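> please work out how this folds:
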Amino acid sequence: MTHVRGRVWRHGKPVDDFVFSEISDCLAAEDTLVWCDIYDPDHEILTDLGDELALNAWAVEDALADAERTKAVVYKTHTFFTVYGVTVKSPAPEDMSESTLEIHRISGFVLPRGLITVRLSPHFDIDTVSRRFDELGGQEYGVGSLVHGLLDVIVDGHFDAVQALDDGIEGLEDDLFDGSARADLQRRTFQLRKDLVALRRVVLPMREVVTVIQHRRMDAKTAPELDPVYADLYDHVLRASEWTESLRDMVTTVFETNLSMQDARLNVVMKKLTGWAAIIAVPTAITGFYGQNVDYPGIDTVGGFVTSSAVIVLLVIVLFVMFRKRDWL
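Next up, the predicted model:
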């Protein structure tokens, strides 16, 4: 079922007269700014809206598609973009091998006097976007301020997700070197790698989206005041991208270190087993020699038994001391 909400600003001040059926009139009015958010849109409703507002048909189809990559496309009368918001599950799942991230797709149509957002996920907090509009207080600068507010919320979510993954990797490092074997360490490492790959797919393309919107804004000449805030937003996108790339190196290092430590522990076990096997071989060799069916010095005498036992004990002690000095036991 399609859910629609919206807000209208006139002369930079909010007014409470948004009506979805009259959105064309609002967008045509001077000194008016419109934000319309559509959740779970019906194909027919969005298609009719696209025809009414002369939106590109392919862009409308992309907004309704089940999967679409992060991108921004500039058309003659509007700009279309698709971005992905990321939220961290709270509280964290008890099974740390489960994903801690939720990814939500948001598509947008940027018109000269309005922004239309299309969402397929109900879990993205759109109220945060509305509050961010009011906090920025830049509605008098036009639709560019609305787009910036939305992208600012998206990028803040990326930072929260990167921070959560960073904390998770630090937890893996602590478990890796605390000396206790964790059966789920390998599984948690793989899950973090999966989350990081998914996050990287939505964070890195944001540079292209912000660049396109920043340099090809329709209101670039009428609202130059937004240039610094878009430059700051692009800087945040770069920082999130670089942080994501560094985390990929970190989780790869943790994975490889874990394998190296497993190999090292296996080598220690094999070394100790080999040392004990060498010690056990000495009495086995001596008793095996005296088990031959031939006469030998000291046979059937107490002195022969004591001598062979003393040789066994002496050689075992010598081997034990030698292996212990070499850290083989």
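> CA only for contacts and neighbour counts going forward, please
Fine.
> and residue 6, what does it touch?
18, 19, 20, 34, 35, 36, 37 (CA atoms under 8 Å, 6 or more residues apart in numbering).
> just the element for the most centrally placed residue in the chain, please.
For the chain, the residue sitting closest to the mean C-alpha position, by CA atoms, centre = their mean, is residue 196 at 3.2 Å. Assessed by DSSP states H and E, residue 196 sits inside helix 185-203.
> in the next helix or strand after that helix, what counts as buried?
Counting by DSSP H and E, the element after helix 185-203 in chain order, helix or strand, is helix 206-215. Residues 206, 207, 209, 210, 211, 212, 213, 214 are the ones in helix 206-215 that count as buried (16 or more other CA atoms under 10 Å).
> just checking, what packs against the very next helix or strand once past helix 206-215?
For helix 206-215, the following helix or strand on the C-terminal side (DSSP H and E) is helix 227-289. Secondary-structure packing of helix 227-289 (3 or more CA pairs under 8 Å, 6 or more residues apart in numbering; DSSP states H and E): helix 143-177, helix 185-203, helix 206-215, helix 302-325.
> would you do the same for the sequence below? I want to compare the two.
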Amino acid sequence: MLVTLALVALEPMTLRRGGTVTVTEWALFRDGRRQDGVGYPEAVDAARSGDGFVWVGLSEPDQERWRKAAADFGLHPLVVEDALDPRPSPKLAHYDGVVSMVLRTVRYVRHEGPERNEMLDTGALTAVAGAHFVLTVARGDPGTLDLALRRLEEQPKLLAQGPTALLYTAADVTVDGYLDAAEEFEEDLTEIEAAVFADVRDNQAERIYRAKRELLTLRRAVLPLSHPVRELSQPAPGILPSKIQAYFREVSGHLDRVHTLLAGHDETIASMLQANLAQLSVSQNNDMRKITSWAAIIAVPTAIAGIYGMNFRHMPELRWELGYPGVMLLMAAICLGLYWNFKRRGWL
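Down below sits the predicted model:
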């Protein structure tokens, strides 16, 4: 049975509870088909009565808008509070047959020119799925939700599984975004690694620490999601249909791959940092050797000139006609000898 997903932008409307809520997008499905010509209040009533299911999407809602929308579907107060958190952590909760999942979206932005690339924590997506409805609250970049909806359009059999299909698709798109970011991040690590071991070496500590910070940004989004995805991929009656749980096992596999990539990136960054510090230490030692060598060479004429500059009346060779050229030749010979010795040892 083919299901067509329609996204309809609406103006603020009056609900049965007497309040108003701005619904960004919504769609009603009955028997696997979109129902045209049905108003939002009628769609909510149909979902309440079990006559089809409705998807409602809100973007950047304030507390009043979200609470009134949640009240139409009788959501648990804790679900409402999770969606209102401005900086939510990825998590999974289920209350009275309703599954709530919070996702953090991350993307990697490549800049042209001298600007640095950066990992962006672009927002959060909360998806709340019941037996006959699914509500989504998007904060920040709405690209994840848009892509998830497009994927559902292309997979009508998956959409026919009901509201939790959007839960899976949103998680799948989010984890795919993590994979893309991790792979693009790896390209930058390769560039930094090449710079660390280049013939012309500069201090790459700033770039390495910046990469470390970006890796932490990605890890903060990825690591908390492991437990929710693992829980949804395991048999748990009353939470998800068995077919959707099978899809989540695939998401769990992708997430494990992200963990493997991030662990490898962390080891690469640690190795580059150690190599960079070792090179700095070697460079400083070389500089100290050069300074010490030149100081030793300069000390010879300084010492001889200082001795003969004391102007005592009775000093050897003061009245010798060849004294001046003899001392100059002596200083030059000693300095050249020291220079040759230091050069042979690699200090200069």
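> can you calculate the TM-score here?
TM-score for the superposed chains, counting by TM-score structural alignment, normalised by the length of the first structure: 0.88, backed by 325 aligned residues with a CA RMSD of 2.6 Å.
> rewinding a little: of the helices and strands packed on helix 227-289 of the first structure, which is nearest residue 229 of the first structure?
With CA to CA as the criterion, residue 229 of the first structure lies closest to helix 143-177 of these, at 7.9 Å.
> read off where that closest one ends up in the second structure.
The aligned range for helix 143-177 of the first structure in the second structure is 163-197, by TM-score structural alignment.
> list the buried residues of the matching stretch.
So stretch 163-197 of the second structure, judged by 16+ other CA under 10 Å, has buried residues 163-186, 188-189, 192-193, 195-196.
> how far does it sit from its chain's centre?
Distance of stretch 163-197 of the second structure from its chain centroid, counting by CA atoms, centre = their mean, to the nearest Å, is 8 Å.
> also stretch 305-314 of the second structure?
71 Å.
> coming back round to it: what's the match for the residue nearest to the centre of the first structure in the second structure?
That one, residue 196 of the first structure, aligns with residue 215 by TM-score structural alignment.
> what does residue 114 of the first structure give?
Under TM-score structural alignment, residue 114 of the first structure pairs with residue 133 in the second structure.
> check contacts around that match.
47, 53, 54, 55, 56, 73, 163.
> repeat the analysis, applying 7 Å as the threshold.
47, 53, 54, 55, 163 (CA atoms under 7 Å, 6 or more residues apart in numbering).
> how much space between it and residue 333 of the second structure?
Distance of residue 133 of the second structure to residue 333 of the second structure, given as CA to CA, to the nearest Å: 94 Å.
> over to residue 194 of the second structure?
From residue 194 of the second structure to residue 333 of the second structure the distance is 45 Å (CA to CA).
> for residue 237 of the second structure, same thing?
93 Å.
> when those two are compared, which one has more neighbours?
residue 333 (12 against 8; other CA atoms under 10 Å).
> in the first structure, what residue corresponds to the more buried one?
By TM-score structural alignment, residue 333 of the second structure lines up with residue 314.
> just residue 285 of the second structure next, same as before
Match for residue 285 of the second structure (TM-score structural alignment): residue 267.
> got it, and residue 153 of the second structure?
For residue 153 of the second structure, the residue aligned by TM-score structural alignment is residue 134.
> so what's the gap between the helix or strand encompassing that match and the chain middle?
Here residue 134 of the first structure sits within helix 126-136, counting by DSSP H and E. How far helix 126-136 of the first structure lies from its chain's middle: 25 Å, per CA atoms, centre = their mean.
> equivalent analysis for stretch 254-261 of the second structure, please.
With CA atoms, centre = their mean, you get 14 Å for stretch 254-261 of the second structure.
> I would like the range of the first structure that aligns with that stretch, please.
Stretch 254-261 of the second structure covers residues 236-243 of the first structure once aligned (TM-score structural alignment).
> list the buried residues for the matching stretch?
Those would be 236, 237, 238, 240, 241, 243, for stretch 236-243 of the first structure by 16+ other CA under 10 Å.
> just give me the mean distance for it relative to the second structure.
Average distance, stretch 236-243 of the first structure versus aligned residues of the second structure after superposition (mean CA distance after the TM-score superposition for the first structure): 1.3 Å.
> what about residue 259 of the first structure, how many neighbours?
13.
> brain fart, residue 305 of the first structure
13.
> residue 68 of the first structure versus the counterpart of residue 80 of the second structure in the first structure, what's the distance?
Under the alignment (TM-score structural alignment), residue 80 of the second structure maps onto residue 60 of the first structure. Noted for residue 60 of the first structure: a distance of 12 Å to residue 68 of the first structure, by CA to CA.
> what sits against the corresponding residue of the first structure for residue 231 of the second structure?
With TM-score structural alignment defining the correspondence, residue 231 of the second structure maps onto residue 212 in the first structure. Residue 212 of the first structure makes contacts with residue 72, as judged by CA under 7 Å, 6+ apart.
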